[in-house]
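Quick check, what structure comes out for this input:
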Amino acid sequence: MSDPLVTRLRSDLGDGAVVDDPDVLDSHRNDHATFCTAGVPRVLVRPAETSDVQAVMRVAAEFGVPVVTQGARTGLSGAANAIDGCLLLSTARMDRILEISVEDQVAVVQPGVVNAELSRAVLAKDLFYPPDPSSWEMSTIGGNIATNAGGLCCVKYGVTSDFVRGLEVVLASGEVVRTGRRAAKGVAGYDLTRLIVGSEGTLGVVTEATLALRPAPEAALTAAATFRSIEDGIAAAAAVMASGLRPALLEFLDQPTLRAIQDYRDMGLPADVGSMLLAQSDRGVRAAEDVARIAQICTAHGAIDVAEASDAEESRMLLEARRLVNSALEPLGVTLIDDVSVARSQLVPLLRGIAAIAREYDVLICCPGHVGDGNMHPTVVFDRDDPAAEARALAAFGAVMELGLRLGGTITGEHGIGTLKARWLETELGPVGLELHRRIKQSFDPANRLNPGKVLLL
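Now for the predicted structure:
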């Protein structure tokens, strides 16, 4: 017997846009946070235009069906995971770059455009879209907007919200609202654009984005330094940031992460290395001078060894360790990736605390991160087939977030809340802040139809 919801959607959107094949639905249940619970969706819809999304939202309202919007499903907090009986709304077919303006330095895109494809398209016009999450070759602009994604270049250029000028959004009612503007300046009314950015599909469906661009960066060079302790590495990072330099990238790897990388691929890392710092300057002919200054700072703060790249290929090789993190951790077990962010002055207490948590709960916690802006990624690794190990891992994961909050930080710097961290949000926001969030959600989505159970526990 045919599903009346599916029949109606096919009538409105055409057969090609509506999928109810159980195998396809099953393959779309999860984002990359596979540890998070995922339900069984009722149907998958792939709209191509804003008007299609409007039609989907009106049908969903008529049938009382919850809607979970998905991009490339590269998220790490379960925000794109299905819930039982939901309608999955994929933006994959909304993948057009509508405009690149050299004069205004903006790009207008649909949400399904892949980050790397946009970056390459604007670079062909000597322009630059800075937000660069590690998933940039797969993740979409819509998903980046949904989580306010960051990346390696955040330390110099900022996160996604710093580059979103305006949005077109379809609300739960099927109405369309345009937020923000194309112009570089504008302060009329509440900033609805920044409210939508980072809302993880709970307030509306982004169908178009106007993004700010910058002139293309100059050539970059990289330095890598190893230290005997966490404290020396963090002190060197703090000194680099205090020196007046503006590194385009400043990354940190702790000893457990370095050990995992060395076991995965022999990179010649000594056993006594306690931490590694990776820094990059993208100032063209001045980059060599910047890298030399960074090397001097690292040496002054106890670096065991410092390598300075002389060209792009050497820079790529020095960054290899950072790029290998996820691959190196994958063979070790299931990963729970934390996303705490603290002030740089609190990084040493954070990392010391993480090491203590790992000992207390008898788990492996590796901690790479964007040390330049204090956004670290403590990753708990465990054997999923061992219930006791799983229980310890979950307890350790929560302890890390609580530590970050005690140090005045946040439970997420760029991955979002999803379902993975929702129960800790009230602790960070406080009761008044949480109630304001609930009122905003009620205003946008009174029937709680958009991605229910994500971000806010309603």
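
okay, CA-based contacts and neighbour counts for the rest of this
OK.

From A235, how far off is Y190?
As judged by Cα to Cα, to the nearest Å, Y190 and A235 stand 40 Å apart.

So for these two, which sits in the more crowded spot?
Taking neighbours as other Cα atoms under 10 Å, Y190 and A235 compare with A235 leading, 19 against 10.

for comparison, sequence B:
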Amino acid sequence: MNDLVERLRQVLPPEALVTDQDRIQSYRYDRAMFCPAGEPIAVVLARETAHVVAAVKIAADAGVPVVPQGARSGLSGAANAIEGCLVISLEKMDKILEIETVDRYVVTQPGVFNAVLSRAVAEQGLFYPPDPSSWEFCSIGGNLSTNSGGLCCVKYGVTTDYVLGLEVVLADGQVLRTGRRTVKGVAGYDLTKLIVGSEGTLGIITEATLALRPEAARPRTMAALFDSGRTAGEAIVEIIRSGVSLSLLEIMDRTTIMAVNSYKRMDLPTEAAAMLIAQSDAGGEAGAADVATVAKLCRQYGAIECIEADDPAEGELLLEARRAALVALDQLGTTMIDDVCVPRSRLADFISAVEQISLDLDITIGVLGHAGDGNMHPTVVFDAEDPDQAARAQAAFDKVMEVGLELGGTITGEHGIGMLKRDWLVEEIGPVAVSVHRAIKAALDPKNVLNPGKVVS
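Predicted structure coming up:
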């Protein structure tokens, strides 16, 4: 291991190699709870693709596993270090390289935060839609690695829908360039989509070319309050059925609302069991009509109150509350954040089932999520120092995934598999699909160098 570190010192600038044990500790974990993490030998703080290439080649030659990391904001343990690995962090590769306004794309390094990129392209009158709730502190590389979604998915889709091409360092240190900068192109297998969502197990993304859209109109925002989660779920189904084109449709239950009020010192209404937040960026009369339609449907399905934001600042405040929800719930105790996506027609059933799980196991679960596309984030809150609570929390977490599958859904809509859900992946996709996953992994990484033990083992 000393030899590996010495070889890294010979090819990397001093600031790109971390061997101090105190500094290394902060590179062991992402934000997932209850996922094991080992001690890395060293951390490479890559500044350019050449640093990644050199580090991968040296590690592969020494038979040392490599764990790629971004902002470590992930929620599945995919970025957790494993014992004796070399961590390659992309956080210093944080430059936006090009914004092309005619062909509507941006070329970026992976360490750029989502919010930074979104604001940079907005200055050019353009729009990058994928917007995870953690957009202020999650990186584009991590978004690509897990195929992140976000609040605007209901209208605009997820990360993979905007990836034109990638630069990827493979397990042997070769640099692969995928995709193209044209609007259309079907030459060969779609290697870009293979890499997106692979959680660093097939290659390390060092550059991305992302498609952009013209700037959207100023949105109109409204909130609807309900006396039960089930009636809120039924209203969501009818909103989707109506065909109204919303750019955002989110849900927060009372537990989540109270947590946000405490964390952000807000004054969100706590008299309701659930709150829907809806937004339309259609602009002008069309946007107003969208919001009016949603309000009408919510009232028909039992909304206690419907409130339209009087100005954009009020709308932004509601979005700020939704974005802060997971961090707010973290303040209540240890959290286990689920990421189940169900068919939207079964959303009311799913919300009711989660509420029943909370009652049956006597455990707090904050229910929130992207209601417009059925991607929910039930968050189990508990005292990790209490063995009984910890056991019930794990049981609740697993039961939520079980219910999601029973309703025809998936165990992860956007957070990925990582270490947290490997066993459940087998349950969802079955043995044949698992064998195909392993065959692809073996073809691109025959020595199992890249992020071993993540996704499939």
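
Compute the first-to-last residue distance for stretch 85-96 of the first structure.
In stretch 85-96 of the first structure, first residue to last residue: 30 Å (Cα to Cα).

In it, which residues are buried?
C86, L87, L88, L89, S90, T91, A92, R93, M94, D95, R96 (16 or more other Cα atoms under 10 Å).

Kindly report the same for stretch 325-332 of the second structure.
For stretch 325-332 of the second structure, a neighbour-count test (16+ other Cα under 10 Å) marks A325, L326, A328, L329, D330 as buried.

contacting residues around V197 of the first structure?
I145, A146, T147, N148, S161 (Cα atoms under 8 Å, 6 or more residues apart in numbering).

ok, the residues you listed in the second structure: which stay?
Shared with the second structure under both residues aligned by TM-score structural alignment, their matches' Cα atoms under 8 Å, the contacts from these are I145, A146, T147, N148, S161.

Three-state assignment for the residue lying closest to the third one once chain neighbours are set aside, please.
Counting by Cα to Cα, 6 or more residues apart in numbering, G198 is the residue found nearest to T147 of the first structure once chain neighbours are left out, at 4.3 Å. Secondary structure for G198 of the first structure, judged by DSSP: H, G, I helix; E, B strand; the rest coil, is coil.

If we only consider the buried residues of stretch 325-332 of the second structure, which is nearest to G179 of the second structure?
Among these, L326 lies closest to G179 of the second structure (Cα to Cα), at 34.5 Å.

Unless I misread the structure, the closest one falls within a strand.
No. Looking at L326 of the second structure with three-state DSSP, it is helix, so not inside a strand.

Neighbour-wise, which one of the kept ones among the contacts of V197 of the first structure leads?
Most neighbours among these, by other Cα under 10 Å: A146, with 31 neighbours.

for the first structure, longest helix please?
Ranked by residue count and defined by DSSP state H, the top helix of the first structure is helix 422-444.

Go through that one and flag the buried ones.
Across helix 422-444 of the first structure, burial judged by 16+ other Cα under 10 Å covers A422, W424, L425, E428, L434, K441, F444.

Dump the buried residues of stretch 325-332 of the second structure to a markdown table, plus distance to L117 of the second structure.
Below are those laid out as a markdown table (distance: Cα to Cα, whole Å):
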| residue | distance to L117 of the second structure |
| --- | --- |
| A325 | 22 |
| L326 | 22 |
| A328 | 25 |
| L329 | 27 |
| D330 | 27 |
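
Pull the most distant pair out of those residues.
The distance between the two most remote of these (Cα to Cα) is 8.7 Å, for A325 and D330.
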